[in-house]
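Undergrad: Sequence isn't available, so here's the structure alone:
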C-alpha cells in the first residue's frame, strides 16, 4: 500500500518560506537581481533593487538613526524648530528647542 499523501494548504507564509529557502540556497548574483527587478517592474512594482536586496525594517532604531543623521547633517533653523515643536505638541509631546538637541 503506498504511503498516504499529505496535502499542504498553500498560503502567503508558505510562499514566503519557499522564497527565503531559495534565496538562502541559490544566492542570486547582481545580474540575477537585475532580471528579477525587470520582471517585477513589468508587473507594475516600482521599488528599488536596494529595497529588495537589503530591505530596511522600519522599527524604532531605524527611525532614530535616520533622524539623528538628518539632524547632524542639516539642523533646523530657529523658525523650523518652532514649526517642528508645534507639530510634536499636536501629538501630545512637549519639548523646548534645547531639550531636543
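TA: Perfect, thanks for sending it. Quick caveat, the model's predicted, so the values are computed rather than measured.
Undergrad: alpha carbons only for contacts and neighbour counts from here, please
TA: OK.
Undergrad: what about the helix or strand hosting residue 16, distance to the chain center?
TA: For residue 16, the host element (DSSP states H and E) is helix 12-26. Taking CA atoms, centre = their mean, to the nearest Å, one finds helix 12-26 lying 18 Å from the centre of the chain it belongs to.
Undergrad: do the same with stretch 40-60
TA: On the basis of CA atoms, centre = their mean, stretch 40-60 is displaced by 7 Å from the centre of the chain it belongs to.
Undergrad: Equivalent analysis for stretch 24-38, please.
TA: Centroid separation for stretch 24-38 versus its chain: 19 Å, with CA atoms, centre = their mean.
Undergrad: Please report how far residue 65 lies from residue 84.
TA: 18 Å (CA to CA, to the nearest Å).
Undergrad: Would you mind telling me which of the two has more residues around it?
TA: The neighbour count for residue 65 versus residue 84, taken as other CA atoms under 10 Å, is higher for residue 84 (15 against 11).
Undergrad: And that one, which helix or strand is it part of?
TA: Using DSSP H and E, residue 84 falls within helix 78-90.
Undergrad: this is the other structure I want to compare:
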C-alpha cells in the first residue's frame, strides 16, 4: 500500500483536536489542567470558555445587550453617546425608544 502524506495545517489540527475531545469527553478538571498549561503561553481564557464556547451570533449579542441594559442601564449622557454612535451607522432612535 502506498504511503499518503497529510498536509498538517490549522484545519487538520482543529479536526484532530475536535475528534479527541469528542472521543475522550474531558471533564471540568481536565479542562482546568489544559487551561493551566496554556497560561505560561500567554492565554488568559477560563475553562468555561472551552467547555461552553459562545457562538457570537445575533441572538448571543442580543442576549448580552439586554442583560447589560437590565443590570447596568446607561446614564442619560451615555444614552446620548450610544444614540450618536448608532445614528452614524444609519439607525435613528429616540432616547425613550431605546430605554
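TA: Thanks, I have the structure now. From a predicted model like this one, the values you see are computed outputs, not experimental measurements.
Undergrad: where does the TM-score land?
TA: Their TM-score after superposition, calculated using TM-score structural alignment, normalised by the length of structure 2, is reported as 0.87; 99 aligned residues with a CA RMSD of 1.5 Å.
Undergrad: re the thing from before, please work out which residues of structure 2 line up with the helix holding residue 84 of structure 1.
TA: Under TM-score structural alignment, the alignment places helix 78-90 of structure 1 onto residues 76-88 of structure 2.
Undergrad: The matching stretch against structure 1, how far on average?
TA: After superposition onto structure 1, stretch 76-88 of structure 2 lies on average 1.9 Å away from the residues it aligns with, using mean CA distance after the TM-score superposition for structure 1.
Undergrad: Can you verify my assumption that residue 92 of structure 2 contacts residue 85?
TA: No - between residue 92 of structure 2 and residue 85 no contact is recorded; they are 10.1 Å apart, counting by CA atoms under 8 Å.
Undergrad: Alignment lookup: residue 37 of structure 2 to structure 1.
TA: With the correspondence set by TM-score structural alignment, residue 37 of structure 2 lines up against residue 39 in structure 1.
Undergrad: For burial, what's the neighbour tally of that match?
TA: By other CA under 10 Å, the residues close to residue 39 of structure 1 number 12.
Undergrad: For the most centrally placed residue in structure 2, give me its contacts.
TA: For structure 2, the residue lying nearest the average C-alpha position, counting by CA atoms, centre = their mean, turns out to be residue 54 (4.4 Å). When contacts are counted by CA atoms under 8 Å, 6 or more residues apart in numbering, residue 54 of structure 2 touches residue 60.
Undergrad: For residue 26 of structure 1, see how far away the residue mapped onto it from structure 1 is.
TA: For residue 54 of structure 2, the aligned residue in structure 1 is residue 56 (criterion: TM-score structural alignment). Distance check for residue 56 of structure 1 against residue 26 of structure 1: by CA to CA, it reads 22 Å.
Undergrad: To which residue of structure 2 is residue 65 of structure 1 aligned?
TA: When the two structures are superposed using TM-score structural alignment, residue 65 of structure 1 falls opposite residue 63 in structure 2.
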